[in-house]
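**Q** dropping a prediction and its sequence here:
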Amino acid sequence: MPSCTEAKRALRVQLRAQAAALSLRERAESDRALCRRFLELPQTAEAGTLLLFWGVGTEPDTRPLLDALWAQGKRVLLPQCLPGHVLEARLVRSPRELVPGAYGIPEPGSDCPVVEGREIDLILVPAVAYDRQCLRLGQGGGYYDRCLAGYQGRTVGLCRDVLLQDRLPAEPHDLGVEVVLTETRRFSAGQKSAGGAQGAPPVSGGLQGG
């Protein structure tokens, strides 16, 4: 029987291929629905400082979220990848402040102020996919496992309906998020979801160095 690590690795390959098979139109429609649902979320409305991610490849396109949140006067942060698989949250006021970063992902430049974890109200956590218990399958680098350890704010994940899993392979140390949004459904950790699934315990505890 494969180990949990091997099962996760195989599932990443499968789900990435599944996401890549979506047409540009399907992906764009999915992106619009996911962004709309995130902006309508009460936790988003209540948050003053939000750490987002810059979607690349087959990930949801988060650029419209940045524009919308800037227009609302929110403090928008993006991660900078540091050695040791650690994320540093930096305040971004314009896409002009972004520079090419690790893995070709745009990151805040060195002039963007660092914001400590305790100041962050909500983190939008990227993932290859989520399940109905609000557990995530990450990219495998461990950046967000470290980022979420000890973080006490709100956490949200976006997952395309076609990638949503009934139950992901997970180990005791794997962290989930508080809310998972698909284009059509919402799942909350520790509560009955729209699909009748029981959520995972909410994450607790901050960003490295935050």
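**A** Noted; the coordinates are in hand.
**Q** okay, CA-based contacts and neighbour counts for the rest of this
**A** Noted.
**Q** longest strand in the chain, please.
**A** Longest strand in the chain by number of residues, with DSSP state E as the criterion: strand 75-82.
**Q** show me what that one is in contact with.
**A** Contacts with strand 75-82, where a contact means C-alpha atoms under 8 Å, 6 or more residues apart in numbering, come from 48-54, 66, 69-70, 87-93, 101-102, 107-108, 115, 143.
**Q** one more time with 6 Å
**A** Under the criterion C-alpha atoms under 6 Å, 6 or more residues apart in numbering, residues 49-53, 87-92, 107 lie in contact with strand 75-82.
**Q** count of residues packed around residue 88?
**A** Per other C-alpha atoms under 10 Å, the neighbour tally for residue 88 reads 21.
**Q** and it, which helix or strand is it part of?
**A** In this assignment (DSSP states H and E), residue 88 forms part of strand 86-91.
**Q** ok, so of the contacts of strand 75-82, who is nearest residue 186?
**A** The nearest member of the contacts of strand 75-82 to residue 186, counting by C-alpha to C-alpha, is residue 52 at 18.8 Å.
**Q** number of nearby residues for the residue lying closest to that closest one once chain neighbours are set aside?
**A** Nearest-residue entry for residue 52: residue 124, 5.0 Å, with adjacent residues in sequence omitted and distances by C-alpha to C-alpha, 6 or more residues apart in numbering. With neighbours defined by other C-alpha under 10 Å, the count for residue 124 comes to 21.
**Q** wouldn't residue 124 be in contact with residue 158 here?
**A** No: Residue 124 sits out of contact with residue 158 when judged by C-alpha atoms under 6 Å, with a separation of 7.8 Å.
**Q** show me the common contact partners of those two, please.
**A** Contact with both residue 124 and residue 158 is made by no residue, according to C-alpha under 6 Å, 6+ apart.
**Q** the strands in the protein, which residues?
**A** For the chain, strands defined by DSSP E occupy the ranges 49-51, 75-82, 86-91, 98-100, 106-108, 122-125, 129-130, 136-137, 154-158, 179-181, 186-188.
**Q** distance to residue 42 added to the ones you listed, as CSV?
**A** Conversion of these to CSV gives the following (distance: least, C-alpha to C-alpha, whole Å):
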stretch, distance to residue 42
strand 49-51, 13
strand 75-82, 17
strand 86-91, 22
strand 98-100, 28
strand 106-108, 27
strand 122-125, 11
strand 129-130, 20
strand 136-137, 21
strand 154-158, 11
strand 179-181, 11
strand 186-188, 12
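**Q** next, the one to line up against it:
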Amino acid sequence: MQIKNELRKLYKLKRKSVINKADKDKLISEKLYALEAYKSCKTVLTYVSLDDEIKTDDIIIHSLKAGKRVAVPYCKDDMGNMDFYLIDSLTQLSIGSFSVREPDINECERINSFNDSIAIVPGLIFDKNGYRIGYGKGYYDRFLNEFNGISIGLCYDELLTESLPIDKHDKNVDILITPGTTICNRGGKNG
């Protein structure tokens, strides 16, 4: 855990120094849209980006315009549990837990089935095997261990490393997209 916390500190600083983020975000989004996994899915589960993260607002808008259902997470508690709620617009989001934009759970429909879904997963750092280090709360670790669809990580090349320390509960993403490469990590589920 100590090593992961040190890596979080280092890579938070490193992420702030990434240049041309808007161009890189656009390239990553275009690579996502070209994936067969994206084209064929009916529902896109995606994080709602923070300031320094790869922007997901355009992905949300593009997916809605493409006729896909879009669901974003709502953090239920401090124990790492979250639910996904369908949104029709970014206006259904407001600042919630951890200063993250979340769906209005009184207005949006919670989904329980993730059939025909892909999950776009946040991460501070990814390695070439698709393992990630997030912010340390465990929300996505718990989710990925239950999710049977295709998981996709988005990462700047500057935040991609050869390997990361992993724990038994860690699960890698199936596909990792950076501006410079697309890495498929699971046979048969490579988008």
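**A** Good, I have the coordinates. Since we're looking at a predicted model, the values are computed, not measured.
**Q** that older thread, pick the most buried one from the strands of the first structure.
**A** When you average the neighbours per residue for each of the strands of the first structure (mean count of other C-alpha atoms under 10 Å), strand 129-130 leads with a mean of 28.
**Q** that strand corresponds to what range in the second structure?
**A** Applying TM-score structural alignment, one finds that strand 129-130 of the first structure aligns to the residue range 125-126 of the second structure.
**Q** over to stretch 178-189 of the first structure?
**A** Under TM-score structural alignment, the counterpart of stretch 178-189 of the first structure in the second structure spans residues 174-185.
**Q** start to end distance for that stretch?
**A** One end of stretch 174-185 of the second structure to the other measures 5 Å (C-alpha to C-alpha, to the nearest Å).
**Q** if I look at residue 103 of the first structure, how far off is residue 60 of the first structure?
**A** Distance check for residue 103 of the first structure against residue 60 of the first structure: by C-alpha to C-alpha, it reads 17 Å.
**Q** coming back round to it: any idea how far the strand holding residue 88 of the first structure is from the chain center?
**A** Strand 86-91 of the first structure has its C-alpha centroid displaced from the chain centroid by 14 Å (C-alpha atoms, centre = their mean, to the nearest Å).
**Q** quick one: the longest strand of the first structure aligns where in the second structure?
**A** With the alignment judged by TM-score structural alignment, the segment of the second structure matched to strand 75-82 of the first structure spans residues 69-76.
**Q** do you know how far the spatially most central residue of the second structure is from residue 107 of the second structure?
**A** Note on the second structure: the residue nearest the mean C-alpha position is residue 121, at 1.9 Å, using C-alpha atoms, centre = their mean. To residue 107 of the second structure, residue 121 of the second structure is 24 Å away according to C-alpha to C-alpha.
**Q** and for residue 40 of the second structure?
**A** On the measure of C-alpha to C-alpha, residue 40 of the second structure and residue 107 of the second structure end up 28 Å apart.
**Q** residue 129 of the second structure now?
**A** Applying C-alpha to C-alpha, the value for residue 129 of the second structure to residue 107 of the second structure is 38 Å.
**Q** so between the two, which is more surrounded?
**A** Higher neighbour count among residue 129 of the second structure and residue 107: residue 129, with 20 against 11, using other C-alpha under 10 Å.
**Q** against residue 121 of the second structure, how distant is that one?
**A** Using C-alpha to C-alpha, one gets 14 Å for the distance from residue 129 of the second structure to residue 121 of the second structure.
**Q** with residue 149 of the second structure instead?
**A** Distance of residue 149 of the second structure to residue 121 of the second structure, computed by C-alpha to C-alpha: 12 Å.
**Q** can you check residue 41 of the second structure too?
**A** Residue 41 of the second structure sits 16 Å away from residue 121 of the second structure, taking C-alpha to C-alpha as the criterion.
**Q** of the strands of the first structure, which is nearest residue 18 of the first structure?
**A** Proximity to residue 18 of the first structure, assessed across those by C-alpha to C-alpha, is greatest for strand 129-130 (11.0 Å).
**Q** which one is residue 157 of the second structure nearest to, not counting chain neighbours?
**A** Distance criterion C-alpha to C-alpha, 6+ apart; nearest residue to residue 157 of the second structure, sequence neighbours excluded, is residue 178 at 5.6 Å.
**Q** wait, that neighbour sits on residue 153?
**A** No: here residue 178 of the second structure lies out of contact with residue 153, judged by C-alpha under 6 Å, at a distance of 8.6 Å.
**Q** mutual contacts of those two, please.
**A** Both residue 178 of the second structure and residue 153 lack any common contacting residue under the criterion C-alpha under 6 Å, 6+ apart.
**Q** and the aligned partner of residue 43 of the second structure in the first structure, what does it touch?
**A** In the first structure, the residue equivalent to residue 43 of the second structure is residue 49, according to TM-score structural alignment. Residues touching residue 49 of the first structure, when contacts are defined by C-alpha under 6 Å, 6+ apart, comprise 75, 120-121.
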